[in-house]
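>>> what follows is a protein structure lacking sequence information:
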């Protein structure tokens, strides 16, 4: 194919009257859906589409939920147990099957199976963090105060310890802060801190920090003009489904915010596959679903195609489902009355084919077969067809850890994200202010030099141990006279008094931060 008919061959019917099924690159940013029950072939379809976009020079981002997509970095082989079946399928649909690897960049939030992938707390924003932490409305309000106060005071929120330090300060100064920002409950502060502790125990702390992901690194093209397949290891991440969904939604929002408008390009600038899409919408507040719908509608003009992968089309809200022009529907099971209703509704979303009943076809197609509909010229959906999905060119199934390590070492991004950078941010700045406040208070218990920390103490503090202000080294102060008022030796309290006085005189423009860009600013 050439020109505006260039596309990705997805499969065929093996029948004289069944047209080959092709996803036109010109409409690749019109979004899509891959649906079907477990074991019906969704993963192979995902792999085939990702290969096709990559070969056309379009970078791809997808999640390896089950750990069996890592083989995309290796060419398929005649030694594979499914080679005979693949060869037969290729002959049936008229495909000259040539095995080939894709240029793959491996990512892993935990840094175990790929390059670490991080965002800063500030980039994530209060709305998505509230969703991640399952906060109530009052708790979300306190989190918004923390972000606003951090902006006005020039306290960057980069990692979890920055946010934790900010919340400690707010709890210590709840009365003063409430006067300016509205009621701040110490109970809410404590609840947020406990949620952050749970997130930290689940490994979520590794998501936050620097160096943060540069979106340009997701949009690389190799020397042969093939788009890189960015593969996120998500088998372990799926143990924290809310963290998984929130991270992918954040990434989608960053793409929306940072990429320029391109109109209708000849092919997408990036294709984003959102596997296990139901996790994005489960228990999501109405406002969040509305914003996802808005982003899905508008991000098309940035040249980004979004493809949702889920078991049932009903998992995707109707307003979003209506925007998905390229569809591959594998078999749906209809054992219950609700299943039958979902099957009927799924069939009604396709342009009917007079040769067969769409509802029957969706129920009856076998593994590796699907009913498909792709956008044709002028963006009109094609009639639904029963389609045998083509075999993948890359290896089907995972690769061994040794080979993955070799591919990681050869990656152009090797060494860029592995080392954590911990620059001065809210945690360090609050600590420094507290030290100054304590020195100004001229606490008798402090040795010369005040609260300066030696490197070992800094390391211990950063590991989460509570710093005792050097009390283990300092001589104990003499007890004050009984008649004298008791003087607090808390560093936090000493700083709190100093900072509370500053609070009323500070002014400045808060950094504009809305999750999903300006869309999430209240109108």
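That came through, no problem. Predicted, not measured: the structure shown is a model, and the values here were computed from it.

>>> only C-alpha atoms from now on, for both contacts and neighbour counts.
Will do.

>>> quick one, strands of the stretch 51-200 of the chain?
60-64, 104-108, 115-116 (DSSP state E, counting those that start in this stretch).

>>> tell me what the shortest one is packed against?
Identification of packing neighbours for strand 115-116 by 3 or more CA pairs under 8 Å, 6 or more residues apart in numbering; DSSP states H and E yields strand 104-108.

>>> would you turn the strands of the stretch 51-200 of the chain into CSV with distance to residue 9 and mean neighbour count?
Listed next are the strands of the stretch 51-200 of the chain as CSV, based on distance: least, CA to CA, whole Å; neighbours: other CA atoms under 10 Å:
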stretch, distance to residue 9, mean neighbour count
strand 60-64, 17, 24
strand 104-108, 21, 23
strand 115-116, 31, 23
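
>>> try this one side by side with the last:
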């Protein structure tokens, strides 16, 4: 048996699937693509999470696009974080190209240009279906972790939530929470001290500064109503294809706090909402997090622990998380260890630090007699990657240098006109884009503070009137004379007057 035939058997045995699957591309022996040596991913292990890594310009986003397309075709809904703004092209078919046809001939699968059902979402001022969540939905623990609060400050946040629950004050947006901080620092200080204990003004001030930090990054747009229902991420179209929800994030690359806040809330909400399903034949939802370092780079230790816990547990809900980033080191080791599929595009060795990173990255992959992983990582071309996934038994497949298939949809952004067409056909915009500002903690506390201030003013006025009355009474008593003294004084006065008159006359 020739080396090529051995390799063909190596790939086909390692990536064969009895159940439904997605074809990612064909294995490569050296620089040669081995036709029909197909690299397949079983649908049943897609919820075991994944990583797509590689240097800028090596094809990570197109790999994401290929995976999303094929999942959609299999009826699996997808959520994409579109940080660079180049994934909206999924809504239009690829115009095709001779090089695409050549690539697919080498792989051994036909190329079919296709458009896919997409929904454009937004958490900022960009056009799209508005994603919002209320402060109450975060809860005191998650909100405290996002704000990176101390233990004492976390206790104060818990008191705020408890007080609002006890008094039926809805905490919907950030102005509600800020008003509550104002209330417990001033007018409500004594009331809360009686029931919950003394609250430090310095601590409430520190919490307020953290809230303002989130607010300045656009949190005032994200917190509020109408809350987005995560079930709307799991829709399929009339042809049975999974809807691809594209979250436009091109204007928040410099707002990592808002991005990590949104991601953590979304994952927590999905985990709380979706039913337990274990290892079913296919996932309920796949979430791709592009530029994943934005989630992790400014996260506190407590926040990272929360993310790691959700990544470990959310698989059982039928949810797969796929992190897309330049270097595997951008993802914490405890998270990286949970990722069943790894697609590694080329890495560049320009510096000593780069070479060290490549050595570490190569150790994340199974050994193979066909590849020197460390060397191959610097030799991969655009649209090529080292791939390992979990087979149907949950065992890592052999390492495969893979010629990846091309996206079936447009590899470019939609025009403004095309975006407006997608938005006009949206079934979710009428549901979520009407701004709601019902009576909540802000209005109720404002009314309560006004009542307290009015009562205090009235009390102050009563006390002032009482003081005036006492002063008047005291003055009246001091000027009242004994009757005998009064008569004598009057007589003396008369005599004096008449004496003067008499003398004058």
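It's in. Keep in mind that this is a model prediction, so the values were computed, not measured.

>>> so after superposing, what's the score?
The pair, once superposed, lands on a TM-score of 0.83 when counted by TM-score structural alignment, normalised by the length of structure 2; 450 aligned residues with a CA RMSD of 2.7 Å.

>>> picking up where we left off before, dump the strands of the stretch 51-200 of structure 1 into CSV; add distance to residue 390 of structure 1 as well.
Below are the strands of the stretch 51-200 of structure 1 laid out as CSV (distance: least, CA to CA, whole Å):
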stretch, distance to residue 390 of structure 1
strand 60-64, 19
strand 104-108, 21
strand 115-116, 31
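
>>> out of those strands, which is closest to residue 335 of structure 1?
strand 60-64 (29.2 Å; CA to CA).

>>> residue in structure 2 matching residue 413 of structure 1?
Under the alignment by TM-score structural alignment, residue 413 of structure 1 pairs with residue 428 in structure 2.

>>> against residue 273 of structure 2, how distant is the residue nearest to its match when sequence neighbours are not counted?
Nearest residue to residue 428 of structure 2, sequence neighbours excluded (CA to CA, 6 or more residues apart in numbering): residue 129, at 6.4 Å. Note on residue 129 of structure 2: its distance to residue 273 of structure 2, by CA to CA, to the nearest Å, is 20 Å.

>>> mind naming the longest strand for structure 2?
If each strand of structure 2 is counted by residues according to DSSP state E, the longest one is strand 32-42.

>>> now the lengthiest helix in structure 1 and strand 60-64, what's the angle there?
As assigned by DSSP state H, the longest helix anywhere in structure 1 is helix 241-258. Here helix 241-258 of structure 1 runs at an angle of 180 degrees relative to strand 60-64 (axes from the mean of the first three to the mean of the last three CA atoms, to 10 degrees).

>>> where in structure 2 does helix 241-258 of structure 1 fall?
Mapped onto structure 2 using TM-score structural alignment, helix 241-258 of structure 1 spans residues 256-273.

>>> check the offset of stretch 188-206 of structure 1 from the chain's centre.
Using CA atoms, centre = their mean, to the nearest Å, the distance from the centre of stretch 188-206 of structure 1 to the centre of the chain it belongs to is 18 Å.

>>> that older thread, and the residue nearest to residue 428 of structure 2, what pairs with it in structure 1?
Correspondence of residue 129 of structure 2 to structure 1, assessed by TM-score structural alignment: residue 115.

>>> try residue 216 of structure 2
Using TM-score structural alignment, residue 216 of structure 2 sits opposite residue 201 in structure 1.

>>> what's around that match, how many residues?
Neighbouring residues of residue 201 of structure 1 were enumerated by other CA atoms under 10 Å; the total is 10.

>>> just to revisit the earlier point, quick one: the longest helix of structure 1 to structure 2 mean distance?
Aligned to structure 2 and superposed, helix 241-258 of structure 1 gives a mean residue distance of 0.9 Å (mean CA distance after the TM-score superposition for structure 1).

>>> remind me what that helix packs against, helices and strands.
Checked by 3+ CA pairs under 8 Å, 6+ apart, helix 241-258 of structure 1 has helix 121-133, helix 278-281 packed alongside it.
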